[in-house]
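Asks: Fold the following and give me the result.
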Amino acid sequence: MVAAQVNLTASAIQPSLTAERCTLRAMRLRDLVQVSAIERHAYAFPWSQENFSDCLTAGYRVRVLDHKGEICGYSVVSLVPGEAHLLNLCISPAWQRRGCGRYLLNDVITAASGSACEAVWLEVRQSNRKALKLYRQMGFDIVGVRKDYYRSSQGPMGRFSQRPASRFKRFSRAPSIGREHAWVLKLQLARAGSFV
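Replies: Presented below is the predicted three-dimensional model:
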């Protein structure tokens, strides 16, 4: 498989950015250390290296955005007849706000279209407003809610469950693990001979 070159130019992303050269390619087993480090930094409940390895073994479309050996971000997509399911998309904090997430998401949509998928589905934490904004800008619609879909270190109303022991002595035990709802989003793709 030939790696696609992308020039994340300032004019295509934000006027204040300098151009960055990146390579979009299939994830390799040797990338798992970097990918797992990004995942652990980005999420309170990250995927393990084994999760990513299983996705590679299962034949999912797993891509990385690479800048001179540094992984900038990655996506994991399950392509099945008729639909694609975006399972994970993450950008390294050092590479956020440079158009990398938009580029990876566009690659997912292009791959889904090329695989005769009619729709791309994903779930996103209700608290992840930046990701939700990107998905909405890219044409995704909120079509439902999955209750208690994600594990969360936050309690009700988005507040952290762990309270300072000095004020709440009876709550001095370890913080509880809660659950967080997810928005279900769908992007309807145009089929051959139809207009969406």
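Asks: use CA for all of it now, contacts and neighbours both
Replies: Noted.
Asks: if we look at the helix or strand hosting residue 143, which residues are touching it?
Replies: For residue 143, the host element (DSSP states H and E) is strand 141-152. The contact list for strand 141-152, computed with CA atoms under 8 Å, 6 or more residues apart in numbering, reads 44-45, 125, 177-187.
Asks: Identify the farthest-apart pair in the residues you listed.
Replies: 177 and 187 (31.6 Å; CA to CA).
Asks: Following up with a second sequence; could you model it the same way so I can compare the two?
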Amino acid sequence: MQHPLPLQVLPLSAEFVERLASIDREGGEGYWNSEDFTNAMASDFRSSVLVSDGVAIGWSIARKTGGTAHLYNLTIAPAYRGLGLCRFMLDELTCWAHEQNIPCVWLEVRAGNTRAIDIYLRYGFAAVGSRRLYYNRPDGSWEDGILMSCKSRRVQCP
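Replies: This next block holds a predicted model:
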């Protein structure tokens, strides 16, 4: 998918860790901290950073598990939301999955994250189940997770 912003998708590296943790806090989520990103770099996760004009503006973290791919996190900086960047990153992820002969991408999303659920549904994901009280909120309460899946497919790769 072509995008009017100058975009690059780069592997997660140490230079991006603090900026990505800051984006997560800016968005009010605050679930991923610097240590989480550092751990992702040291693992077999596929960690991608979305960069525009040299500035990290989002990321995705996924993993090939068996014959499927699992998207653990996809976040766009608040100032860049609503510009189609989530779709851009989903295209990048499903392109990778297709190239790896992975037939299906899975994810869980917080039931209260209706904006993300809408984006995933419009992209072609389907809700296939739920996980009761799956996510712990910062205030100590819990919320359900919605399990979604989408067939990987050839797209115009970013």
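Asks: Need the buried ones from the contacts of strand 141-152 of the first structure selected in ChimeraX.
Replies: In ChimeraX, a selection of the buried entries from the contacts of strand 141-152 of the first structure looks like this (16 or more other CA atoms under 10 Å):
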select :125,178,179,180,181,182,183,184,185,186,187
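Asks: can you redo the contacts of strand 141-152 of the first structure as a markdown table with secondary structure?
Replies: Below are these laid out as a markdown table (DSSP: H, G, I helix; E, B strand; the rest coil):
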| residue | secondary structure |
| --- | --- |
| 44 | coil |
| 45 | coil |
| 125 | strand |
| 177 | coil |
| 178 | strand |
| 179 | strand |
| 180 | strand |
| 181 | strand |
| 182 | strand |
| 183 | strand |
| 184 | strand |
| 185 | strand |
| 186 | strand |
| 187 | strand |
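Asks: Quick one: average offset of the strand holding residue 143 of the first structure versus the second structure, please.
Replies: On superposition with the second structure, the mean distance recorded for strand 141-152 of the first structure (mean CA distance after the TM-score superposition for the first structure) is 0.8 Å.
Asks: In the second structure, what range does that strand match?
Replies: Using TM-score structural alignment, strand 141-152 of the first structure lines up with residues 126-137 of the second structure.
Asks: starting at the chain centroid, how far to the matching stretch?
Replies: Chain-centre distance of stretch 126-137 of the second structure: 16 Å, with CA atoms, centre = their mean, to the nearest Å.
Asks: Next: stretch 104-115 of the first structure.
Replies: That offset, for stretch 104-115 of the first structure, works out to 14 Å (CA atoms, centre = their mean).
Asks: likewise stretch 137-156 of the second structure?
Replies: 9 Å.
Asks: The longest helix seen in the second structure aligns to what range in the first structure?
Replies: Ranked by residue count and defined by DSSP state H, the top helix of the second structure is helix 85-99. Aligned by TM-score structural alignment, helix 85-99 of the second structure falls on residues 100-114 of the first structure.
Asks: so how much does the matching stretch differ from the second structure once superposed?
Replies: Overlaying the second structure shows stretch 100-114 of the first structure at a mean distance of 0.9 Å from the equivalent residues (mean CA distance after the TM-score superposition for the first structure).
Asks: Quick one: map residue 79 of the first structure onto the second structure.
Replies: Using TM-score structural alignment, residue 79 of the first structure pairs with residue 64 in the second structure.
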